[in-house]
Structure formats: C-alpha cells, structure tokens
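K.L.:
Could you look at this predicted model? Sequence included:
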Amino acid sequence: MEPQSENNKKSRFIQWLKSRLLIRPAVDRDPRLSSNKTKIGILSILMMQASMPGLSSTIYFPGLPTITSELNAPNIATILTAALFVLFMGIAPVFWGSLSDYYQTRRFLLIIAMVIFTAASLGCALISNIWSLIVFRCIQSVGSSAAMAVGGGCLADLYNVENRGGPTSNLFLSMFIGPLIGPIIGGFLTISNLTWRSTFLFCVAFGSFVLIITFLFMPETYRDNKKFDIDTTLPTTLPLSPVISATTVLEEHKNSEIFDKNDSAHFKNNKKCNQQHQQQEKIKKKTFNPIRPLLMLRYPHVLLPSLVGGIVFGSFFALEAVLPILYEEIYGFTPWELGLCYLGGGVGSIVGAVFQGCVSDKLLLRAREKRDGKHKIEDRIGINLWPCCLIFIPAGLLMFGWSAEYKLSYWIGIVAFGIQTFGMNQVLPETNAYLLDATPGEGASVLAAATLVRMTFACVLTLCASPLLQLLGPGFLFVIFAALSWIAAGLMLINKIYGRNMRRRVGFEQDEEMD
C-alpha cells in the first residue's frame, strides 16, 4: 500500500508540474467567478511584477557618480543607461500586449518576462564597462515591463466594469511606488562594500522571488468573452407544448419534406457562405501583428486618455529626475539623504491610490443610478479627477519649482512632491480603467499602447528638463509642466463629453443601450 501511495503522489506531482509548464492551460471556469482569496493572490503577484520597472529604473540612481568614475564612463553614456531604459519600458509592452492577446495567454508571458529580468539584472551586476551596462539595462527593461500590459489584461479577465476601479488603482500604486522607493533602497545599498553593484543584485534576488511565486501560484486568467458572457437576448418563440396532437406533428413533418428546390439551394448557399466566413475569421485570428497595439491609438477615445496619462506621468518623472540635481546643488544633500526626499512622493502615492480605490467604483455606480441604471463608460471619468488635474497636480509642481527657485525650506518641495503624486495616482488608474472598459477584448493591447505614450512623454520631458532648468530656472520650468496638466484636463473633458460618440463611430458601442 505504501509504495502505491508514493507512486500516486509522484504521479500527481508530475501532472501538477506539467500543468505548470503549459503555455496555454485550459480555462474552463469563468475567471470572474474566482474566489476573493484567489483574486487577491493574483493581484498581489501582478503588483509585485508591476513594481519592477519603476524600482529597477531608479534604484541605482544614488550610485551614478560611482558608476561614472569606476567605469570611466562619459556623462552621455551614464545618461543613456536611464534614458534608454525608459524608452524600452514604453516599447516592450507593445509586444507583450500583442503576444498576450494573440496567443490568449497571460501567465506564461509573465514567467518568461521574469526570467529575462532576473538574467539581465545579474548581467548588470557583473559588467566591466559602461556600454555593456547600457545593453543589459535595455534587456532588463524589456523583462520588467510585461506586467504593464499583461497585468491590465488580467484585471479585465478577473473583474467586471463595476468592480475594476479598486484593483486597477492598486496595480498602478505598485507601478508608481517603485520609482519612489527605488532611490531610498538604492541609497542605503550603495554605501555597502559592493556599492552600485549591490542594487542590481537586489534586483536579481527580488526577480527570482517573484519568478518562483508566479510559477507556483499564478493561474492562467485569459477570459474568452464569447465563451463566458451570457447571451441576454430574450427568446422570440414559445417553447413546444407537451400536449401537441400527433396529427399536428405528422402534418409538420409532411410539410418539411416538400421544401422547394430553390429554398434548399438557398439554404446550401447560406451554409457555404457561413463556412467561408468562419474560415476567414480563423485566418484573421492567426494573423500576428506586433504593432497592433499602436494601431489602437488611431481611435480618439483611446488616444485622448493616453495623452492625459502621458502628460501626468511625464511631469512626475521629470520632477523625479530633477529633484536630486536641485537638492544636491541647493541643500548639499548626500546620496542617502536624496533617497529619503522621495518619501513625500511615496506617501502621496499611497494616500492617492487608497482614496481613488475607495471612491472610483462608488462614483461609477452613483452616476449609473442617476441614469436609472443605464451604463455609460464615460462615467469612469469621475468627478474626483477634475480637482486632480486642475488643482493638486499643478499646485504640487508649482510649489516644488518656486520653492527651489527661491531656496526655501526643502520640506516645501518634499510636501509638494506628495501633492503631485496624490493627484497622479487618481488620474492614471482611472484613465486606464476607462481604456479597459471602452475596448473590451483588447485589454493588454490598449494598455500597451497607453504605456508607450506614457513612457514617450516621460523620456521627452526628462531629456528636456535639464537644459530647460539651466535656461529658465526651476520656477518657470514647472510653470510649463503645470500648464501641461491644465491641457490634460481639457483633453479629459473632451473625452468625457464626446467619448460615447467617438466610440460609436469606430464600433465600440456594445456596452450600452442606444439612445
């Protein structure tokens, strides 16, 4: 009995291991019917993966002077280690999202991404010249950015529209808490014996841990909407009565045998057309287009919220890049003190994300109640977003810029950073939740497109920040960024008013009743 029991255990383990290695495991149960415990576990894994890009993009910042001197690197090369990382953070999700939607898989891509990230982080820790570091940083960015697109698709799989706001907020909190705690962790790691290399070894350890957790506990979540969505169309014919007479049945059968030949031919032609249509659909489905996510930007209701997210995040990233330059020059801060200056932004991110998670879905349901229960996707752009774009974000940017301009207390700039991130962590989750709601079945692709826009803005505004800082000073530099946030509010207003019509023109109107 004992050998047989051991054999059964080995057999079950082998079957379990094989199921873990499948690229596309079968999803027989609607992911949205999963237990809250399962959803929380999946969301936790996604949050850990989503924190990778921001964490790894900034964790080595306190060690940049040491890298430059130890590797005899020119300044432009050191800048490229950061600029190209951000650029690939925008490009890579386009391919991750396209692969996810085409192959209809989430879990396998997240595992592959963690393998790439961990291996590239090890390469960064072992390099001996700056150009090798640039190459490995680009590869590291590719591996870290999968969750930015695939994670959004997982949320669309697990949650319906009414319950998606809170999880989206949590996912975005992890995305933006990474660049805020990265310099803090890196500041303390840099003073160790391994200096800047210890920051990349930390990424190796963190990536390995997330890889193991994802492999062991992450289920496949891809949801086939055609398979699990219930057809709510009411029947147009009555069911067959159980007391129909035999005569009626015989008459119906007799009539069915005297179809006209033309009707029969017409039936065959229709059947043939249907078969051809199905074949065309299969061929269309097999067509892989890696730039398909980019094509989503041709839709105005996708482009506008993507631009809003790009402006808001780009301003944040530019402030984050300028902060160590200003505070080292004005206040003479050391690397670990510079890392602690990011705590204000971290607190603002947490408070903003928690607040957004509490009010997002409630505001959506409240707007629906005012419309007698009718659903409108533009309700996702809630009333809490307008103070963020018009007041909190520009106020934080202006306070930071002018406090540095007049060399006021550094606490003003730290608090101002928190005010800016408080507004940002409400705008970005809501715009992404809107994109998921407005493009059903395209979750990974549309978020990949939005991520590309966001990272492009971050790259451009960060590269422009340094020369503009020298030309205009910090005060007027952040006046420009504040003006961009007001422009973002205008774009969001256009999307709020005309979004439904824009979606109808391109065929995304199945979510609500026609007027």
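P.N.:
Now that the structure is in, tell me what you want to look at.
K.L.:
going forward, measure contacts between C-alpha atoms and count neighbours the same way
P.N.:
Noted.
K.L.:
buried stuff in the one helix or strand residue 69 maps to?
P.N.:
Element membership of residue 69 [criterion: DSSP states H and E] is helix 64-70. Of all the residues in helix 64-70, those buried under the rule 16 or more other CA atoms under 10 Å are 64, 67-68.
K.L.:
ok, and here's another one to check against it:
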Amino acid sequence: MAQDLSYLGDAEKAEEIGASVQGAVFEEPAKPHSEPLQEANTTHGQQEETQVVQDEAQDLEALAAVTTGPVYSAFSNFKKKYIVVMVTWAAFISPTSANIYFPALNPLRKDLNVSTTLINLTLTSYMIFQGLAPTVFGDLADMAGRRPAYIIAFIIYMGANIGLALQNSYAALFILRCLQSTGSSGAIALGYGVVADVSTSSERGTYMGIVGAGTMMGPALGPVIGGILAQFLGWRSIFWFLVIFTGCFLVPYILTVPESGRNVVGNGSIPPQGWNMTVLEWWQHRKEEKSGELSRTEIAEGRRLAQAELAKGRKLRWPNPLKTVYIIMEKDVAMVLFYNSLIYTAFYDIMASIPSLFQEIYHFNDLQIGLCYIPFGCGCAVASFVNGRLLDRNYKKVARQIGFTIDRKRGDDLRHFPIERARLEIIWPLLYTGLACILCYGWALEKNANLAAPLILQFFIGLCVNGSFNILSTLVVDLYPQSPSTATAANNLVRCFVGAGGTGIINIMIDRMGRGWCFTFISLVCALASPMLLAELKCGMKWREERRVRMDKKKEEKKEREAARESSFSSVESAGTEEEVETPLGEEKKDEKS
C-alpha cells in the first residue's frame, strides 16, 4: 500500500486480502490529506464522498474523515477498553513487585543473617533485569504476538514468587529475584504495544494514560501493601500475595483476552491461530468445526488466505535484544529516551529516599512509612487519567491548526503530521512545576517541616513529574509504531539503567550535600537538560522522515536481494530439469545408431 496509516508490520498484506471478502468495511485504504477537506453534501449518488466527522461537543471545528478503507482496529469499543484494563493490571504488577519488597528488607536480613549491603544488592539486580528483560519480551511480542509473550512472562514470574516464598538462603533469594524481575518486567513494554495495536494516534493518549496509571501506581501502593503484610503476616506472605494476585490476572487473560498483535490478527478481523487463540476462541472454533459452520465460503477462504499471508512473514526465531539497541541509537528517539530517563530517576530518587529520611526525621515505623507513599499514588493516578485526555485534545488542536484530517477509525498518516508538537506542547507547565516541587520538597525536609508539607509536595510531584513521563512514553510509541513493544522496551532499558545508577547514589548524595541541596541539584539537572526536548520539537519531524527514508531503502534493498536469490535458485532448478530431460533423449539417439 502506498500509504503508511500507522499499520504495523505485516498486517498490511492481510488487510489488503481481507478487503476483497469483508464487504464495505474493508475497501481501499483511506488516502491521507495534507490539506483540510471541505464538508460534502452527501446524497444517494455520492456514497463515496467524504463526510464531516464531528469532534466532541467542546470542539469548535469539525474535522473531515475519509470513510473508505479498512478500519484501524476491528475491536469494539467495549473490547478495546477491556483489553486496556487487563494490560493495565499486568503493568501494575512489575513496579509493585519491585516496591512491595522494601518493608521486607530488615526481616529478610535478620532471617538470612546477611549484611544490609548484600540485601541491597537484590534491589540493584532487580532493576538491572527490569531493564534487560523487556528487550527480549518486546521483540518476542512483536514477532509472535502479545498473548504468548504475556503467558510465558507471567508463568516465569509466578514460579519465581513461589520459590521466593519457600527459599531459606541468600543465594536462592538473589537468583529468584532476578527471575522474578525477568518475568514481570516485560509487562510494561507489552502493555504499550497492545495500546498501539488497538488505538489510533488521535485516541492513544487516553489509553496510554490508563496503562501509565498502572505503571506508576505500583511504586506508590507497593510499599503500603508490603508494609501491612510484613508487619502482620511475615515477609513470606508478600510473595504468596503476588502469586495469588498474578493468578487472578492470568486466568481471565488466558480465557478471554484476544490477541491484538497486528502481525498475527491484522486489525483484529483475522482470526488467530494456535497459541494466539483464547480458550473461548478455541472452544468456539471446535464447535464450528463439528457443526460444519466453517464451510468454504468466500469470506472464510479470504480469512484463510490472510492467515497464511501473515504466517508467511512471521518466522519464529530467538528474540533479538539488539533491536532495542538499534532504536536507542536513532537521533529522534534517543533525545526522548534520555530525557525520560532523567525525570524517571528524579521521581524514583524521591521514592527510594523516603524510608531512611522519614524514619530519621519523623521516627516512623515500616507501616507508617508505607502509608506515606499514598500521596504519590493519588498524584500519579490523577496525572495518568487527566494527562491522557489532554494529549488527545492537543492532538486535535494541532490537527485543526495545520488543516490535517483526523481519521479515528482507520488511523492517521503521521509522515506529514508534527506528532512531536502535538505531544510536547503540553509538557512544559507540568515539567517545570514538577521540578519546582522537587526543589521545595528537598528544603522542606532540610528544615524538618511539618509532615503535611512534604506529603502535599509528593502529590504534586506525582501529578506533574509522572504526567511528563507519560507524555514522553506516548511519544516514544508514536515515533516507532511498527514495533511499539520493542520501542517501549528501549524506553524501559534506558530509564532502568539510569535509574539504577541514580538510586544507588541518592543516599550518598544526601549525606554529602544535605537534603535541600541534593534535591536542588536533581531538579537543576533536569531543567538544564530540557533543551533536548526543544531540539526534538524543532528537528524531530525532519529526523523522523530521514529515518523512515533510510529504513524504506533498506527494505527495498532486502527485497531486491531476496528476489535475486529466488531468481538464481529458480534458474538453477530449471537448468537441472533441462539436463534431466536431455539425458534420456541423448541415450535414445545412441540406441538408434547402434
């Protein structure tokens, strides 16, 4: 297809095949327009004319949308919301696992008779694998589909938690924590990939905000849950809780959540096969086979052809984590990833320092310290839901300003749309307000202020810094729509590695610099690095187009090499066939002469 309507990977061919069998819904793909479309007077004889699609009630101007071509996602609104809720649940598990562990550090150190330094190594190793694991699961999901990646990841995770609940040695604790991180950490990258599968760029902000809420609520609520469990039921109950909580997610996921990977089901209209099917889909398929409903109708045949076409381009291989590194090396993506890692580190430094600082200043026990994370959680929740709507609203605003046609059903061609502007325009008030709150937070602790002061500032830090983080995470997916899980894995890799370094030295910085100057330094570093986002805003679209042209050129060269290889192979085969035919004829002539 001539236009890239944000369709991902090999789904294009499948949708083209499906167009011949799905009726009016799957016609020729809509062609994007760089100039505003005028409202058409649609009559009975003008069914293929464009018609105006009204925006929400508060919109002052209607945007036209082309009504032909396959829809971007064939899932109903209810099913899309259900899928997003389930992946948000999954995204909540990984950060919760990392932070629910904090209240268990002292009991574990005593029970296993090891030093605080050795126990803290289990935190560092968790963050390292939290960065590495998504590079494998992200590529697996983009290659084989979302469902297999989710199921494999959470089976590993549940096994690790059972082992952690039963272990009695430091070596087992260390290894199983790494395994626990490996299983849970892929869920964040997979969640953003699923959002990219089912939502167009014009509505993606809202869904990304919901998944982001799950990601950022984990660090806020994890210590609260862990403190309650550790104090009343012992540290082993933390891991049994995680087993039960994950099981409650995995059972309905296996039963009901459909495959959304566009290289497996296209836009959702192509039935999945094998391990990509839900249990309910498999059962329904069996019933149809027995009743003879799966007849060789035109539609059924078209679907089989589409499945075969997708399977042809979906060759299973060992996941390649280097794909994540390639994404990090792209200029436009690297700017966003690095700055995102800075504000994530600032956010996590505050959270990691709360136990020691609040115990020292306010003399709190583990349970009271855990409750102090609640303002963070509230701020993160508000940011995630409000921020997503702001992103979608600003997308429409930019589209109106440049006369760009929004097509919510079929997706937009972002090659000529300034997605960087649509995302980054709203980040500045959030970012600088959040950095100012971090600075004030440090000096409130320095002056031993009333508890209300740091808790209120925590809420606004969660609101503003997490809001900035969600904006940049959404932009990362928009910049790499063909491999959203791999792009999110790159985001996760950079932020976890930078975050691991930052949290490793935060207590040293506080001891050497003091509380006030330490957090002043953190906020100044983020502020001084913010021109990186200005560079992305100014040059990002140009860099993105250069990357697209370069990638298209590589694809064409690869196709030419494959075509040349097939041509040479077929010529060798035909030459061999001719020799086989000529040999008997020659022998017959010799027999006649004799």
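P.N.:
Perfect, thanks for sending it. Because the structure is a prediction, the values reported are computed rather than measured.
K.L.:
what TM-score do we get after superposing?
P.N.:
Superposed pair, TM-score by TM-score structural alignment, normalised by the length of structure 1: 0.80. Supporting alignment: 433 aligned residues with a CA RMSD of 2.5 Å.
K.L.:
Find me the equivalent region of the helix holding residue 69 of structure 1 in structure 2.
P.N.:
Aligned using TM-score structural alignment, helix 64-70 of structure 1 spans residues 105-111 in structure 2.
K.L.:
if we can go back for a sec, rebuild the buried residues of helix 64-70 of structure 1 as JSON lines, extending it with distance to residue 250 of structure 1.
P.N.:
Putting those into JSON lines (distance: CA to CA, whole Å) gives the following:
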{"residue": "64", "distance to residue 250 of structure 1": "89"}
{"residue": "67", "distance to residue 250 of structure 1": "91"}
{"residue": "68", "distance to residue 250 of structure 1": "92"}
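K.L.:
Run a quick neighbour tally on whichever residue in structure 1 pairs up with residue 244 of structure 2.
P.N.:
Under the alignment by TM-score structural alignment, residue 244 of structure 2 pairs with residue 205 in structure 1. For residue 205 of structure 1, the count of nearby residues is 14 (other CA atoms under 10 Å).
K.L.:
Which residue comes closest to residue 205 of structure 1 once chain neighbours are left out?
P.N.:
Nearest residue to residue 205 of structure 1, sequence neighbours excluded (CA to CA, 6 or more residues apart in numbering): residue 118, at 7.9 Å.
K.L.:
so what corresponds to residue 134 of structure 1 in structure 2?
P.N.:
Matched to structure 2 by TM-score structural alignment, residue 134 of structure 1 sits across from residue 174.
K.L.:
Quick one: the strands in structure 2, in order.
P.N.:
In structure 2, the segments counted as strands under DSSP state E are 51-53, 63-65.
K.L.:
now, of those strands, which is deepest in the fold?
P.N.:
strand 63-65 (a mean of 24; mean count of other CA atoms under 10 Å).
K.L.:
Where in structure 1 does that strand fall?
P.N.:
Against structure 1, strand 63-65 of structure 2 falls on no residues (TM-score structural alignment).
K.L.:
What lies in contact with stretch 155-162 of structure 1?
P.N.:
31-34, 39, 164, 167-168, 221-223, 361, 364-365, 436-437, 443 (CA atoms under 8 Å, 6 or more residues apart in numbering).
K.L.:
of those, buried ones?
P.N.:
Applying 16+ other CA under 10 Å to the contacts of stretch 155-162 of structure 1 flags 31-32, 39, 164, 167-168, 221-223, 361, 364-365, 436-437, 443 as buried.
K.L.:
The residues you listed in helices, which ones?
P.N.:
Per DSSP state H, helices hold the following members of these: 39, 167-168, 361, 364-365, 436-437, 443.
K.L.:
Let me have those residues in a markdown table, adding distance to residue 480 of structure 1 as columns.
P.N.:
Putting those into a markdown table (distance: CA to CA, whole Å) gives the following:
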| residue | distance to residue 480 of structure 1 |
| --- | --- |
| 39 | 41 |
| 167 | 33 |
| 168 | 29 |
| 361 | 33 |
| 364 | 32 |
| 365 | 36 |
| 436 | 30 |
| 437 | 32 |
| 443 | 33 |
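K.L.:
Between the residues you listed, which sits nearest residue 355 of structure 1?
P.N.:
Checking these against residue 355 of structure 1 by CA to CA gives residue 361 as the nearest, at 11.3 Å.
K.L.:
Looking for the alignment partner of the residue nearest to residue 205 of structure 1 in structure 2.
P.N.:
Checking with TM-score structural alignment, residue 118 of structure 1 has residue 158 as its match.
K.L.:
residues contacting its match?
P.N.:
Contacts of residue 158 of structure 2 by CA under 8 Å, 6+ apart are 180, 242-243, 246-247.
K.L.:
try 10 Å
P.N.:
164, 179-180, 183-184, 239-240, 242-247, 250 (CA atoms under 10 Å, 6 or more residues apart in numbering).
K.L.:
Of those, which qualify as buried by neighbour count?
P.N.:
For those, buried by 16+ other CA under 10 Å: 164, 179-180, 183-184, 239-240, 242-243, 246, 250.
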